[in-house]
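Visitor: I'll drop the sequence and a predicted model, then ask my questions.
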Amino acid sequence: MLDANLKAQLQAYLEKVTQPFEIVASLDNGTKSTELKNLLEEIASMSDKITLRTDGDDARKPSFSLNRINGEISLRFAGIPMGHEFTSLVLALLQVGGHPSKLSQEVIEQIAQLEGSYSFETYFSLSCQNCPDVVQALNLMAVLNPNIRHVAIDGALFQDEVEERQVMSVPMIFLNGEMFGQGRMDVEEILAKVDTGSAERDAAKMNEKDAFDVLVIGGGPAGAAASIYSARKGIRTGIAAQRFGGQVLDTMSIENFISVTETEGPKLVRAMEEHVREYDIDVMNLQTASRLVPATEQGGLHTVEFESGASLKAKTVILSTGARWREMNVPGEQEYRTRGVAYCPHCDGPLYKGKDVAVIGGGNSGVEAAIDLAGLVKHVTLLEFADTLRADEVLQKKLKSLPNVTVIKSAMTTEVVGDGSKVTGLIYQDRNTEESHTVNLDGIFVQIGLLPNTEWLKDSVALSKHGEIEIDARCATNIPGVFAAGDVTTVPYKQIVIAMGEGSKASLSAFDHIIRS
């Protein structure tokens, strides 16, 4: 199953295995079991510390567990972890084999000290770029604490389970049989939900911190660049983010990041975070800002308050909180979110194989989503509010060539319809005739742009009529010592490379403000 290049890479990784372990496969007579067996045989042949058994009796077939000899680890893959999950497999092999993780000692100890019994199940799809973060986090937790068990399940191979548990968006996590979470989560986020006292402890630690020279709020491309540029000036720098990486984590393919021919959002975010941690930067993740209190006098300290109850002070602040997916704001959307209403076609598309879906939005994102989904689903209905599509002509031409796509223009979605447990359709109004129509569907993918994350700033900095932070050519806001950068600002063209440049500029402006104040 593995090509020569992949085999060579895996062979090099497996040389880092220090403790013997066994792979126990549960197989049947199906073709997927044969594929899995071939993969596992290749892996076992690459290291004398790995033993393969094929006498497993797990109910999910094909599946396999990784068991340390005389150890207490419960870690299983149900399916064939290729595609985006191949990295998850490699890391699991290394970690069960004794290779240390890169987590901080503080987080490792927090995981190891968790008491109780935690049985996690994660449903993923091989095309989901957010799923590996969840799978890898829970696998590592299972390696570090015998009270934690984890099964990663390929939803495409276990459709009966997907239907029964109404898994309509991935990654979806269950804990002890109950819904635990949906969407990308890292170790710290999972720990925060499991260890309920951690948020209070983190807030107390933050309240004790000395004032920063530069405090960056937001961990996307703009925030990462701003913090690195500040730290390189040798000044005290902190970065507080709701989730490091921001919208880039939800971006599948990136082909316009100069000097990198092609990459994926999560991969770029990992590189950004590694770069940030190379410097003396105080990184505070899982922190949602709730209020900015500007300094009352020139040269005074600004204060940023957080939902956790923590607050931080700084000589200068750089706001880079980015943007989020714009929602339709119609009845039924929130009720059926993750139960038929989705925002990531790359992640959730495989769950709708052979079904009817809709895409809301006729810009580049919407048309690209419709094209991608058309290769998976039975039929795609694309609804556009305007009387023409706004996507690039090359994309429109491709869309028109697809036989299983219907385009409806001048359509205003008015309601998401469901049966109480999942989406069954939508209602739209023809803007020309004002007549209402119902479309029977299994899923709805919303692709109608972004909204700036500035609700918490309405009483402090000046905002445009679209809610974006107004800045000048130096990224300065109307408040001395407060700067802003990236998609949250009035700068046109919301692009990763532009956000990084703006973050760097904001940092240089902040430094200039400090030395002149």
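Guide: On my side now, so go ahead. Numbering: from 1, shown residues only.
Visitor: alpha carbons only for contacts and neighbour counts from here, please
Guide: Will do.
Visitor: What separation do you get for the residue nearest to Ile427 when sequence neighbours are not counted and Val380?
Guide: Counting by C-alpha to C-alpha, 6 or more residues apart in numbering, Ile427 lies nearest to Thr438, which is 4.5 Å off, once chain neighbours are set aside. Applying C-alpha to C-alpha, to the nearest Å, the value for Thr438 to Val380 is 15 Å.
Visitor: Compare the two (neighbour count), which wins?
Guide: More neighbours surround Val380 than the other of Thr438 and Val380, with 28 against 14 (other C-alpha atoms under 10 Å).
Visitor: What ranges does the stretch 101-250 of the chain have for its helices?
Guide: When secondary structure is read from DSSP state H, counting those that start in this stretch, the stretch 101-250 of the chain shows helices at 105-112, 131-144, 159-164, 187-194, 198-207, 221-231.
Visitor: Show me the contact partners of stretch 465-478.
Guide: The contact list for stretch 465-478 (C-alpha atoms under 8 Å, 6 or more residues apart in numbering) reads 451-452, 454-455, 461-464, 482-485, 488-491, 502, 505-506, 509.
Visitor: Show the end-to-end separation of stretch 289-307, please.
Guide: 6 Å.
Visitor: ugh, wrong one, stretch 349-356
Guide: End to end - C-alpha to C-alpha - stretch 349-356 spans 11 Å.
Visitor: Kindly report the same for stretch 328-344.
Guide: Terminal-residue distance, stretch 328-344 (C-alpha to C-alpha): 15 Å.
Visitor: hang on, Ser26 packs against Leu52?
Guide: No - contact criterion C-alpha atoms under 8 Å: Ser26 and Leu52 do not qualify, at 11.2 Å.
Visitor: Second structure for comparison follows:
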Amino acid sequence: MLDSGLKTQLKAYLDMLTQPITLVASLDDSEKSQELRSMLADIAELSDKVSFDDAGSDARTPSFDIVRNGTDVRVTFAGIPGGHEFNSLVLALLQVGGHPSKTAQDVIAQIQDLDGEFLFETYFSLSCQNCPDVVQALNLMSVINPRIKHVAIDGAVFPQEVEARQVMAVPTVFLNGQPFAQGRMSLEQILAMVDTNASARAAEKLKDKAAFDVLVVGGGPAGAAASVYAARKGINTGVVAERFGGQVLDTMAIENFISVPYTEGPKLAAALEQHAKEYDVDIINVQKAEKLIPATTPGGLIEVQLASGASLKAKTVILSTGARWRSMNVPGETEYRNKGVAYCPHCDGPLFKGKRVAVIGGGNSGVEAAIDLAGLVAHVTLIEFDNKLRADAVLQAKLRSMPNVTILTSALTTEVHGDGSKVNGLSYKDRTTDQIHRLELEGIFVQIGLVPNTEWLKDTIALSPRGEIEVNARGETSVPGVFAAGDATTVPYKQIVIAMGEGAKAALSAFDYLIRQVPVDATAAA
């Protein structure tokens, strides 16, 4: 089953094994079982530390355990981990085989200290780019702590389970038979959910942190750029974020990042984090900012209170909390996000060349998106809830002049349809007749606005009517010593490259602010 090139690469990885392992398969007479048998046999032939045993007795077939011989350490896959999950398989082979993880030692210790019995089951899709992070995190936890078990299940191979458990999106995780979580999660995020004392311990660890020169709130492209530019000035820099990488983590294809013809969101996010770490930036992850307290005296410290109960202080703060796409909140939208449901026509439009798409929203952003897409795709249907478009007249005139555009007003999108791997249509209700109609198409671009992640800043800092942080040309906010950058601000055009530039600018402005401050002691002496 494995081609010669893949075998050569895999053999090099298997040479890193330090302990013998056995691949224990549970098979039947199905074609999938024979496919799995072939793959596992191929793997076993590549290393004298790997054995193959087809006498497994798991109720799910085909499935297999990777077992460290003579121990309870194991990882289980139900199905055939190809596609995006092949990397998960390779990592599982290495980790069960004794190759050490690069995970931080304090995180490993936290996993080892988890008390209780945990059986995780993760339903994944081979085409899902969000699933490997979850599968790999839970696999690692099961290797480190024998009280944790994990089964990674290909939903396409076990459709009856998927239907019975009402799994409508991947990844979906069950813990001890009960729904646990959906969507991309990091190892730290999973730990925070299962370790009931994690929040209190994290708050205790942060209590004694010295004040930062620059504290960046948010770890997306703007925050990462700000942290690198600040740290390069030789000043004490920290980043506090719910998840480093931000919204970029949920982006599949990035083709407009200048000098990089193609990359994927998770890869870019990992590169951003690695770059920040090279400058000894103190990254405080899985922490949500809850309140900003401005300095009470000129040159005093600014405080950021966290949901965990901890607080951080800094001489300057850069807010880069980003924004989230406003959702339609209809069935199928989450399931097919990044599988036909898209939110950025500039980023994803070229992927739909020659296809049929819909644009949801008749404001300026929606009409502009439809105009841009009409030059790329076979046909655009613009759907607007109101009885008329709300975009500027000049934009509407341009749109109506395009021959491959249909405009539907008084229309409410009710459901996104797909074939399990990608979008193939949507349903909408004609609000004048209440009739339901279905459109056959391949892509849906949601353009009903962004929601800045600034709710926690109300009554503290000047926000626009849209909730965006008001900034000037230097990235300064209405609060002295507080700067802002990226999609959370009033700066137009929400793009990765623009956010990075704004983050760098905010860091330079923060540094300039710092060097111009009169020391507090000197003020007191005067």
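Guide: Cool, the structure landed. All values reported here derive from a predicted model rather than from experimental measurement.
Visitor: Between Ser26 and Leu52 of the first structure, which is the more surrounded one?
Guide: Ser26 (22 against 18).
Visitor: nearest spatial neighbour of the more buried one, skipping sequence neighbours?
Guide: Gly56 (4.2 Å).
Visitor: I'd like the distance between the residue nearest to Ala241 of the second structure when sequence neighbours are not counted and Tyr229 of the second structure.
Guide: Nearest residue to Ala241 of the second structure in three dimensions, chain neighbours excluded: Gly218, at 4.6 Å (C-alpha to C-alpha, 6+ apart). Taking C-alpha to C-alpha as the measure, Gly218 of the second structure falls 15 Å from Tyr229 of the second structure.
Visitor: Neighbour count for those two, which is higher?
Guide: Shown here are Gly218 of the second structure and Tyr229; by other C-alpha under 10 Å, Gly218 has more neighbours (30 against 22).
Visitor: And the strands in the stretch 401-526 of the second structure?
Guide: Along the stretch 401-526 of the second structure, the segments classed as strands by DSSP state E, counting those that start in this stretch run 405-408, 411-418, 423-430, 435-440, 443-446, 450-452, 482-484.
Visitor: Show residues contacting the third one.
Guide: Taking C-alpha under 8 Å, 6+ apart as the criterion, the residues outside strand 423-430 of the second structure that touch it are 336, 339-341, 410-418, 435-444.
Visitor: redo that, cut-off 6 Å
Guide: Contacting residues not belonging to strand 423-430 of the second structure are listed as 340, 411-418, 435-442 [C-alpha atoms under 6 Å, 6 or more residues apart in numbering].
Visitor: ok, of the residues you listed, which come out buried?
Guide: Among the contacts of strand 423-430 of the second structure, those buried by neighbour count (16 or more other C-alpha atoms under 10 Å) are Gly340, Ala411, Leu412, Thr413, Thr414, Glu415, Val416, His417, Gly418, Leu439, Leu441, Glu442.
Visitor: quick one, what contacts the fourth one?
Guide: Read that as Thr413 of the second structure. The neighbours of Thr413 of the second structure, taking C-alpha under 6 Å, 6+ apart as the test, are Ser427, Tyr428.
Visitor: What is the aligned counterpart of Leu373 of the second structure in the first structure?
Guide: Taking TM-score structural alignment, Leu373 of the second structure has Asp392 as its aligned residue in the first structure.
Visitor: what's the burial count for the residue lying closest to that match once chain neighbours are set aside?
Guide: Once flanking residues are discounted, Asp392 of the first structure sits nearest to Asn364: 6.4 Å by C-alpha to C-alpha, 6+ apart. For Asn364 of the first structure, the neighbour count with other C-alpha under 10 Å is 19.
Visitor: Relative to Leu395 of the first structure, how far out is Asn364 of the first structure?
Guide: In terms of C-alpha to C-alpha, Asn364 of the first structure sits 7 Å off from Leu395 of the first structure.
Visitor: One more: Ile254 of the first structure?
Guide: The spacing between Ile254 of the first structure and Leu395 of the first structure, counted by C-alpha to C-alpha, is 17 Å.
Visitor: Same question for Gly155 of the first structure.
Guide: Going from Gly155 of the first structure to Leu395 of the first structure by C-alpha to C-alpha gives 30 Å.
Visitor: higher neighbour count, the two?
Guide: Between Gly155 of the first structure and Leu395, counting by other C-alpha under 10 Å, Gly155 is the more crowded of the two (26 against 16).
Visitor: which SS state does Leu10 of the second structure fall under?
Guide: With DSSP: H, G, I helix; E, B strand; the rest coil as the basis, Leu10 of the second structure sits in helix.
Visitor: In contact with it: list those residues for me.
Guide: With C-alpha under 6 Å, 6+ apart, Leu10 of the second structure has no contacts at all.
Visitor: Could you export the buried ones among the contacts of strand 423-430 of the second structure to CSV, including columns for distance to Tyr13 of the second structure?
Guide: Shown next, in CSV, are those (distance: C-alpha to C-alpha, whole Å):
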residue, distance to Tyr13 of the second structure
Gly340, 35
Ala411, 54
Leu412, 52
Thr413, 49
Thr414, 48
Glu415, 45
Val416, 42
His417, 41
Gly418, 37
Leu439, 48
Leu441, 43
Glu442, 39
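Visitor: now, among the residues you listed, which is nearest to Phe174 of the second structure?
Guide: Nearest to Phe174 of the second structure, judged by C-alpha to C-alpha, of these is Gly418 at 23.9 Å.
Visitor: Show me what the residue nearest to Ile427 of the first structure lines up with in the second structure.
Guide: Aligned by TM-score structural alignment, Thr438 of the first structure pairs with Ile436 of the second structure.
Visitor: Please consider this matter closed, and thank you.
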